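1. Any chance you could fold what I've pasted below:
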Amino acid sequence: MIRQVYHYAVAFITLVMVIGGGVFSFMALADYVSPNAYVESFEDYKMMREYHPKFENSEVKREELSEEELRRQYDVMVQQQMENNKQRALNSFVKSLGWIIIPLPIFVFFQRRINREKGNK
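-> Model prediction:
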């Protein structure tokens, strides 16, 4: 009786882990396909560059950049943020696969044991 309860408990727990891993994997793939990231506006980026505290009351001379150069730097920053978000999503996907691959054989093993015990009765 106790062994049967143990087999059912392990099968249930590993099944929940596999389902959770599937959900997390799907969410990570969705983040990879359509990264959802907050990106500051160009105006905010420009103001941050103009009024950054590291330049206030300092001997460091501010470099005066043209609007085109600021726009180019902003576009590069946005692209880097999107690439970073995609990389994080891919990393999360690989980790989520662990929640499927590791408990799945344990679930199959205990499920077969449960079925074998049912067949013997």
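2. CA only for contacts and neighbour counts going forward, please
-> Fine.
3. Verify the stated contact: Phe55 with Arg62.
-> Yes: using C-alpha atoms under 8 Å, Phe55 makes contact with Arg62 at a distance of 6.8 Å.
4. Which residues does stretch 4-23 contact?
-> Contacts of stretch 4-23 with the rest of the structure, by C-alpha atoms under 8 Å, 6 or more residues apart in numbering, involve 96-101, 103-104, 106-108, 110-111, 113-114.
5. let's see this one next to it:
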Amino acid sequence: MIKKVYLYLVLFTTLMMMIGGSIGVFMAASDIISPAPYYQSFAEYRQYGGEIKPDPSGEGEIKLSDEELRARYDEMAASEKERQILRAKNSLFRSFGWVLIPLPVFIFFQRQLARKEQL
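-> Sure, this is the predicted structure:
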């Protein structure tokens, strides 16, 4: 009786781990395919971002043009998108671990249960 409860408990636990890992795989894959858009608009970046840069001669500061600000903003948004994709790839790899590591344990204990049921 206790052995049977133990088998069912292990099966339940490993099944829950694999379901959680599968959900993580799906979420990471969706983040890779369609990452979240950058949260800050160009107007906010211009208002709060660095509109000025130090003068190379060391005297005062130079105000950046809209083209330079837009280039900096686009570069920052692209790097953030790339960072999100890299994080999602890392998460995808870890989620596959949550599916693949419990799988052999689940199969082994399922066979043990099937063998006990036949007896």
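6. With the first structure overlaid, how far apart is the helix or strand that contains Met76 of the second structure on average?
-> If you go by DSSP states H and E, Met76 of the second structure is part of helix 66-100. Using mean C-alpha distance after the TM-score superposition for the first structure, helix 66-100 of the second structure ends up 0.6 Å from its aligned counterpart in the first structure, as a mean over the superposed pairs.
7. tell me what that helix is packed against?
-> In this structure, helix 66-100 of the second structure packs against helix 2-33, helix 42-48, with contacts taken as 3 or more C-alpha pairs under 8 Å, 6 or more residues apart in numbering; DSSP states H and E.
8. Go again with 7 Å.
-> Judged by 3 or more C-alpha pairs under 7 Å, 6 or more residues apart in numbering; DSSP states H and E, the packing partners of helix 66-100 of the second structure are helix 2-33.
9. quick one: buried residues of the helix it packs on?
-> For helix 2-33 of the second structure, a neighbour-count test (16 or more other C-alpha atoms under 10 Å) marks 7, 10-11, 14-15, 17-18, 21-22, 24-25, 27-29, 31-32 as buried.
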